[in-house]
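Novice: sequence and computational prediction follow.
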Amino acid sequence: MTRHFFHIVALTFLFCFSLATHAEPPNTATTAPVASEHAGMIDLNSADADTLARELSGIGASKAQAIVDYRDAHGPFVSVDELLEVQGIGSSILERNEKRLTVKP
């Protein structure tokens, strides 16, 4: 009986080992966090109000619209720091978001 038990354990181990060696490695492209898809830079000169409100911290619909209105009235942003000129945008909001913001001509 001991011999029979040993054979069952050995065969089970070999079977599991065989499955593990033939399994495909995980596809890291599909297992990456979904949040990384939205981790791209936000261009202040092309983003619409909905995108700004959705993607930026501390920016709701009214502040996002104020950014778009400022851009429409004064032309494209020259730098990310110019965002401080928008009514309702202070240094704390800029600091929270500046790593995600860019200005493309």
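Specialist: Now that the structure is in, tell me what you want to look at. Residues are numbered from 1 along each chain as shown.

Novice: rest of the way, CA atoms for contacts and neighbours
Specialist: OK.

Novice: what's the single longest helix in the protein?
Specialist: Longest helix of the chain, by residue count under DSSP state H: helix 2-22.

Novice: want to compare, so here's the second one:
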Amino acid sequence: MQANATSAAPAPAAMAVSEGKVNLNTADAATLQKELAGIGMAKAKAIVAFREENGAFTSVDELLEVQGIGKALVDRNRDRLAVN
């Protein structure tokens, strides 16, 4: 029975990562940090804070508006990002 309780926990992360892409609009800071290159916890939290203050991302390039995120970092992760 304990296996069922633990198998339900990964569901939110599974929704944030689909087909190998991280959804910027649903991923939590831990998922962003784990799945994206060059994103530590501070930048991951900044992404989540930006989303909470400004609403859902409409494009991957909107990440450039997050303090501490530059073009090179966006380009490095572009193929891993989605905004569904």
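Specialist: Received it, and whenever you're ready, just let me know what you need. What you are looking at is a predicted structure, and each value in this text was computed from that prediction instead of being measured.

Novice: fetch the TM-score of the aligned pair.
Specialist: After superposition, the two chains reach a TM-score of 0.77 (TM-score structural alignment, normalised by the length of the second structure), with 67 aligned residues with a CA RMSD of 1.3 Å.

Novice: follow-up on the earlier one: next secondary structure after the longest helix of the first structure?
Specialist: Downstream of helix 2-22 of the first structure, the first helix or strand assigned by DSSP states H and E is helix 28-31.

Novice: how big is the offset of the helix or strand just after that following helix relative to the second structure?
Specialist: Using DSSP H and E, the helix or strand that follows helix 28-31 of the first structure towards the C-terminus is strand 42-43. Superposed on the second structure, strand 42-43 of the first structure shows a mean distance to its aligned partners of 0.3 Å (mean CA distance after the TM-score superposition for the first structure).

Novice: onto which residues of the second structure does strand 42-43 of the first structure map?
Specialist: Using TM-score structural alignment, strand 42-43 of the first structure corresponds to residues 22-23 of the second structure.

Novice: could you pull out the strands for the second structure?
Specialist: Listed in chain order, the strands of the second structure (DSSP state E) span 17-18, 21-23, 81-82.

Novice: ok, average deviation of the helix ranked longest in the second structure from the first structure?
Specialist: The residue-count maximum for a helix in the second structure (DSSP H) belongs to helix 41-54. Taking mean CA distance after the TM-score superposition for the first structure, the mean distance separating helix 41-54 of the second structure from the aligned residues in the first structure is 0.1 Å.

Novice: just tell me the aligned range of that helix in the first structure.
Specialist: Alignment of helix 41-54 of the second structure against the first structure: residues 61-74, by TM-score structural alignment.
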